[in-house]
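Participant: Quick one: sequence and predicted model below, then my questions.
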Amino acid sequence: AMIPPHMTVIEALRLIKGASSREMRRLFPSLSNFSWQTGYSIMTFDHRVLPRLVAYVERQRQHHSKKR
């Protein structure tokens, strides 16, 4: 899906965060208090680094589980 040209990034993120929060609570009732953190971060990248970015995201679950 693409963000319509007339929509700001923050408007799009507000919609995405709201919809995904509702869906998480619907699919996982035990997460009734689920919400995203306040704020957002946006960055651009060259398509050539995409494999490294995907690997980074895939490592996050393991990385964060070690902190507990």
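Facilitator: Structure received. Residues are numbered from 1 along each chain as shown.
Participant: make it CA atoms for all contacts and neighbour counts henceforth
Facilitator: OK.
Participant: Any idea how many residues pack against the closest residue to S35 other than its chain neighbours?
Facilitator: Spatial nearest neighbour of S35, chain neighbours left out: S21 (5.9 Å); criterion: Cα to Cα, 6 or more residues apart in numbering. As a burial measure, S21 scores 18 neighbours (other Cα atoms under 10 Å).
Participant: want to compare, so here's the second one:
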Amino acid sequence: MGQSLVKNYLHIVFSTRHRQPLIHPPYENDLHNYLGGVCKSLECQPIKVGGYTDHVHILCMLSKKIALMKLVEDVKSNSSKWIKTLDPSLQNFYWQNGYGAFSVNPAEVDKVIAYIANQHEHHSRKSFQDEYRTFLKKYQVEYDEQYVWD
């Protein structure tokens, strides 16, 4: 085969450290745009970025040129440095150490886009931790509750 053809949709989820509600409304859209920009700079085309006060969701295409771990590392480190420049109250902004990344069936992309777009409504009823546990169960990820949160 002469070409490397790849199409991997990924739904990436991670929270602020200790799930602190530091993603304030005045900065939320700018943060989501920044996260998407970092993805784009790494040739991981962002499709939808959203979240809530204590976490983010990124739906993107994983480039064939980068490892998932490197994508998440760069997204988190660059955005953490950037957000701290916006307001003195954000000097202690950090992302959690871990993350979740889940493959998305191309037929389900529109569902994931809608899910990410409705985060504020969704989290009026469900905590991030419960949401994340639901993902882990849905994707049959084995985990130890003691090590999921930092």
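Facilitator: Sure, I can see it. Values in this document were obtained by computation on a predicted structure and should not be read as measured data.
Participant: Point me to the helix or strand that includes the aligned residue in the second structure for the residue nearest to S35 of the first structure.
Facilitator: Alignment note: S21 of the first structure maps to S80 in the second structure; criterion TM-score structural alignment. For S80 of the second structure, the host element (DSSP states H and E) is helix 68-84.
Participant: Buried by neighbour count: which residues of that helix qualify?
Facilitator: Across helix 68-84 of the second structure, burial judged by 16 or more other Cα atoms under 10 Å covers L71, V72, V75, K76, S79, S80, I83.
Participant: Next one: the second one from K48 of the second structure, what distance?
Facilitator: So the one you mean is V72 of the second structure. Separation of V72 of the second structure from K48 of the second structure (Cα to Cα, to the nearest Å): 15 Å.
Participant: Which residue range of the first structure does stretch 131-142 of the second structure align onto?
Facilitator: So stretch 131-142 of the second structure sits over no part of the first structure, by TM-score structural alignment.
Participant: Enumerate the positions of the helix or strand where E28 of the second structure lies that are buried.
Facilitator: For E28 of the second structure, the host element (DSSP H and E) is helix 25-41. Using 16+ other Cα under 10 Å as the test for burial, helix 25-41 of the second structure gives E28, L31, H32, N33, Y34, L35, G36, G37, V38, C39, K40.
Participant: ok, and the closest non-adjacent residue to the most centrally placed residue in the first structure?
Facilitator: Nearest residue to the geometric centre of the first structure (Cα atoms, centre = their mean): K17, 7.7 Å. In space, K17 of the first structure comes closest to W36 once its chain neighbours are excluded; the distance is 6.8 Å by Cα to Cα, 6+ apart.
Participant: Perfect, that will be all.
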